[in-house]
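[1] Model the following, please.
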Amino acid sequence: MLTGQHLIAGHWSGGSETFDLIPASGPVRTFSVGTPTEVEQAARAAEAAFASFGYSNRAQRAAFLDRIADEIDALGDAITEIGCQETGLPKARLIGERGRTVGQLRMFARHIEAGDYLDRRHDAALPERQPMPRPDLRLMQRPLGPVAVFGASNFPLAFSVAGGDTASALAAGCPVIVKGHSAHPGTGELVAQAIDAARRALELHPGVFSFIQSGNRDAGQALVQHPLVKAVGFTGSLTGGRALFDLCAQRPEPIPFFGELGSVNPMFLMPTALVRRGGELAEGWVASLTMGAGQFCTNPGLAILIDSEEADAFIEAVTGALAEVGAQTMLTDGIAQAYREGVGHMQDSAGVQQRVGSPCDNRDATPYLFVTTGAAWLRDATLSQEVFGPLGLVVKVADFDEMLQVAAALEGQLTCTLQLDAGDINQARQLMPMLERKAGRVLANGFPTGVEVCDAMVHGGPYPASTNFGATSVGSMAIRRFLRPVCYQNLPVELLPADLQLFE
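    Next up, the predicted model:
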């Protein structure tokens, strides 16, 4: 049963101010608006919980993550039903995303049980060393403290209340305060109920997790500025993320803001691959570009290829395939409006030709395809900005040298893709040093809409893809965002953390 309220330190409560969510389907529901008052209560409870949860053992935290996964699965049908109503996403997508969500919770549980993430080090004392002796030095990663997490619009489960940011912060030993997203407040509440059920079952401090509904920006601003919050995890727009990042930097005590903000995920189609597999690549790009109405942070919105007959054939194939794709429901009215504005900017840009597209209104989105030249793209920096939705831009460069110029001019990306065959290796080798500097993930002969949850994954990149190029929001390395190294010099063994006492 939904309450429409906030979960603050084990108690559901709501204020007088509310907002109504008009879903893609189903009934209109009313939810409480988050305020600085709830933020204050949640932050103080989280700080109180850190005294125990921050020093809990790995087995206890792993059990908590596993139990959260179990509780989410137990509410699976209810979560899927309301998630489909609120977002318009199909049932299969929500079921798959729930599997990803509980899977990463369980993966983090196994990862912290192994203990490698602690990065334990020991330099034994050298009392006889000349000219000066060396003290006994031990190092281990320790949790930061309370962490704020912002739910994402496009992933109501995997990047929201119990998503990767929450899972990795809890795994590290950090209490979490989640600000839910106004696009799916009911889905968020059900997941919060599951986390609280797991907390109660294991008798953990109630401040270990709080959930604050959205409704306006006041709660979010108060959350990143609260002095007890020590880090922030965010997935969302460049504009909103940059505003919160600036607030974090302007605090009397600046804190890390781990924001995943946006990416056009350029795809370089190399000449030999285009000759041999142009039709196949066109079909794959269209499928990736329009998946989920293009509402993926790894949506490949930019295709770069050398002007040729094969390039023209590729564009014709993409044009035909996109013309068969109908309208899709977007996550919110605001996202749909932003998509229409992005389309309008492309239509008004000099040197850009529209090949596919039809007007769309309300929450519907139809695919668009635009074509431009390398010279026009290099002149207009706005053509490199993300349009969140099923919009593709093909950049026809004059030659390989101009392709290198385009690669060098790219902003930071989550992904860069090479479509290549054996005959393209030499040119691809020249591109690689640039692509490594631009993206957190470089892939070949695939499409980036699919982020595997595993040890080797990096989901992040140089700004504006993310605000911290050294971090990832997916994979086991995500835990490191919410840890800091502490060195212990000449401490008695009895005073060392338990995980460091037996380490040599």
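
[2] When you work out contacts or count neighbours from here on, use the C-alpha atoms and nothing else.
    Fine.

[3] Let's verify residue 331: helix, strand, or coil?
    coil (DSSP: H, G, I helix; E, B strand; the rest coil).

[4] thought it was touching residue 363?
    Yes. Between residue 331 and residue 363 there is a contact under Cα atoms under 8 Å: 7.3 Å.

[5] ok, those two, which is more surrounded?
    Set residue 331 next to residue 363 and count neighbours by other Cα atoms under 10 Å: residue 331 wins out with 25 against 19.

[6] In contact with that one, which residues are there?
    By Cα atoms under 8 Å, 6 or more residues apart in numbering, residue 331 lies in contact with 87, 88, 89, 153, 154, 183, 363.

[7] quick one: which of these sit in helices?
    Using DSSP state H, the members of the contacts of residue 331 that fall within helices are residue 87.

[8] one more, for comparison:
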Amino acid sequence: MIGKHLIAGNLVGNNETFANMPVDGNADHFAIGTAGHIDQAALAAEQAFASYAQISRTDRAGFLRSIADEIDKQGDRITELGTRETGLPAARLEGERGRTVGQIRLFADHIEKGDYLDRRHDPAMPDRQPAPRPDLRMMQRPIGPVAIFGASNFPLAFSTAGGDTASALAAGCPVIVKGHDAHPGTAEIVAEAILAAIKAHDLHPGVFSLVQGGSRDVGQALVRHPLIRAVGFTGSLAGGRALFDLCMNRPDPIPFFGELGSVNPMFLLPEAVKARGRDIAGGWAASLTMGAGQFCTNPGIAVVIEGADADAFTKAAKAALDQQAEQLMLTDGIAQAYRTGRDRIAATAGVQDLLTSACNKRNAAPDLFATTGKTWLTNQALGEEVFGPLGLVVQVADADEMREVAQELQGQLTATLHMNEGDLEMARGLLAVLERKAGRLLANAFPTGVEVCESMVHGGPYPASTNFGHTSVGTLAIRRFLRPVCYQDIPQALLPDDLK
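    So this is what the prediction gives:
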């Protein structure tokens, strides 16, 4: 493709280009997207929907498996360019590619089973009194063309052929991806793989398009386009909220499925801290700094009851984090945003600086702060995400204040209880609060690392996500791009094959 957009099977260029930001070597240049490119892609997606929504689940599953196979064929190219663009190590990218193709194949298996259709049938009752009942059949149907925004921190699993794209294609919806500027070359290779699968299955080329770069106007044009029926997004709270508002303010509002931010708090209960506080501290340090802290499930806050055991935990966490070397962040902009967030926390009254790094450019090292439950409860900004390896220890006065901290949390992707047998009663009360705050609850584990499977929930109340009834990981993600349709007294010959 060499720096061009993929729009309905055509390679489309532009005289204006932007450059990626490789860790080393020369930059590559890519065509800048425009509102006109978006319109071309949307029109083609609507044309493709007419046929793609009607193909059998078996054929659609075969298409998905072909995408996964084609991505695997490009594995070496993806790893080579991906490491240059993102600074992520080769092993991380290879693992992420495995996750990406694994979830595509998972959706292929899922739609073949057919359970996601939620088919229901109430047979006609012509003799029922006082009025007969018609024949009623219901199942889930695809909603139409879907817009997906690539994520900065996952160039594969949450980008061009990531979970949003996989679930939308599985549902029967054409996809238009707005590529992320942090890794356009990686996106291009994956788009080539999808195009190869489209050709192999003789599908309408409008079933997938990739538009790269462009100003905010391009993203806005995508969200506002009247043929787009839903939007999937993973990114910052500010950017996601702006797109969410655009979706709501359209003449015909559409659903916006955004994953926006989370501090993923851990609650360390007394018996667990006393018995294994040092081990928990070491595990936290490893989870907090994994991938330079650039995970949406990064556990940024540890809540512990003040006392000698809490002090020992904090000291052990500081020692473990102090051993962590600098890591390269995904972009200069993300690194600068991390330093800005760190400085905001450091400048907050009542916050103690335990470990501060002096990194510049694209590097980051862990930072650790401590505060009291009282300070945390009176300063909502301390509960806002800082994207990177920053930890905050919140020492609360007692179990009641710990529960109050839990009650004041905003929506989270995850919440964790570190507990022993003697903590069960306290944990029971916290769990009742936390299940209203987070999409995934953990015991004695760390939230970084999201299993891609049937039962996973990667979402939560706002601002973790904009629609708490759905998930962006796991097979339930397909429900975002479906809607129920009831067929009343429709002749068998006209019914969708899955309802006959």
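
[9] so what number do they get for TM-score?
    Their TM-score after superposition, calculated using TM-score structural alignment, normalised by the length of structure 2, is reported as 0.99; 500 aligned residues with a Cα RMSD of 0.7 Å.

[10] among the contacts of residue 331 of structure 1, which ones are buried?
    The neighbour-count test (16 or more other Cα atoms under 10 Å) marks 87, 88, 89, 153, 154, 183, 363 as buried among the contacts of residue 331 of structure 1.

[11] okay, those residues in JSON lines with distance to residue 475 of structure 1 next?
    Putting those into JSON lines (distance: Cα to Cα, whole Å) gives the following:
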{"residue": "87", "distance to residue 475 of structure 1": "26"}
{"residue": "88", "distance to residue 475 of structure 1": "27"}
{"residue": "89", "distance to residue 475 of structure 1": "24"}
{"residue": "153", "distance to residue 475 of structure 1": "20"}
{"residue": "154", "distance to residue 475 of structure 1": "19"}
{"residue": "183", "distance to residue 475 of structure 1": "25"}
{"residue": "363", "distance to residue 475 of structure 1": "32"}
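
[12] Three-state assignment for residue 393 of structure 1, please.
    Going by three-state DSSP: residue 393 of structure 1 is strand.

[13] I figured it was touching residue 369, is that so?
    Yes. Counting by Cα under 8 Å, residue 393 of structure 1 touches residue 369, with 5.9 Å between them.

[14] can you pull the contacts of residue 6 of structure 2?
    Neighbouring residues of residue 6 of structure 2 by Cα under 8 Å, 6+ apart: 12, 191, 209, 210, 211.

[15] if I look at the last one, how far off is residue 37 of structure 2?
    Look at residue 211 of structure 2 and residue 37 of structure 2: by Cα to Cα, to the nearest Å, they are 7 Å apart.

[16] isn't there a helix covering residue 100 of structure 1?
    Yes. Per three-state DSSP, residue 100 of structure 1 lies within a helix segment.

[17] quick one, what contacts it?
    Here residue 100 of structure 1 is in contact with 158, 453 (criterion: Cα under 8 Å, 6+ apart).

[18] Tell me the counterpart of it in structure 2.
    Using TM-score structural alignment, the equivalent of residue 100 of structure 1 in structure 2 is residue 99.

[19] Of the contacts of residue 6 of structure 2, which pair is most distant in space?
    Using Cα to Cα, the contacts of residue 6 of structure 2 span at most 13.2 Å, a distance reached by 12 and 191.

[20] Same drill for those two, tell me which one is more crowded.
    Using other Cα under 10 Å as the criterion, residue 12 of structure 2 and residue 191 rank with residue 191 on top: 24 against 16.

[21] Was I right to think the more buried one contacts residue 212?
    No. If you go by Cα under 8 Å, residue 191 of structure 2 and residue 212 don't touch, sitting 11.1 Å apart.

[22] Give me the residue at the spatial middle of structure 1.
    In structure 1, the centroid-proximal residue (Cα atoms, centre = their mean) is residue 235; its distance is 4.7 Å.

[23] Which residue comes closest to it once chain neighbours are left out?
    Of all residues not flanking residue 235 of structure 1 in the chain, residue 260 sits nearest, at 4.8 Å (Cα to Cα, 6 or more residues apart in numbering).

[24] show me the contacts for the one you found.
    Residue 260 of structure 1 neighbours (Cα under 8 Å, 6+ apart): 234, 235, 236, 241, 460, 465, 466, 467, 473.

[25] Specify the local secondary structure of the fourth one.
    Secondary structure state of residue 241 of structure 1, per three-state DSSP, is helix.

[26] so how far is residue 152 of structure 1 from it?
    Counting by Cα to Cα, the gap from residue 241 of structure 1 to residue 152 of structure 1 is 11 Å.

[27] got it, and residue 170 of structure 1?
    Using Cα to Cα, residue 170 of structure 1 is found at 18 Å from residue 152 of structure 1.

[28] Equivalent analysis for residue 480 of structure 1, please.
    Computed as Cα to Cα, the residue 480 of structure 1 to residue 152 of structure 1 distance reads 21 Å.

[29] cool, residue 136 of structure 1 as well?
    Taking Cα to Cα, one finds residue 136 of structure 1 at 45 Å from residue 152 of structure 1.

[30] Looking at these two, which is more packed in?
    residue 152 (24 against 15).

[31] Looking at residue 211 and residue 37 of structure 2, which is more packed in?
    Each of residue 211 of structure 2 and residue 37 has its neighbours counted (other Cα under 10 Å); residue 211 has more, 29 against 23.

[32] Now do the same contact list for that one.
    Residues counted as contacts of residue 211 of structure 2 (Cα under 8 Å, 6+ apart) are 5, 6, 7, 33, 37, 38, 176, 177, 178, 179.

[33] Can you get me a residue count around residue 398 of structure 2?
    For residue 398 of structure 2, using other Cα under 10 Å, the count is 15.

[34] which position in structure 1 aligns with it?
    So, by TM-score structural alignment, residue 398 of structure 2 is matched to residue 399.
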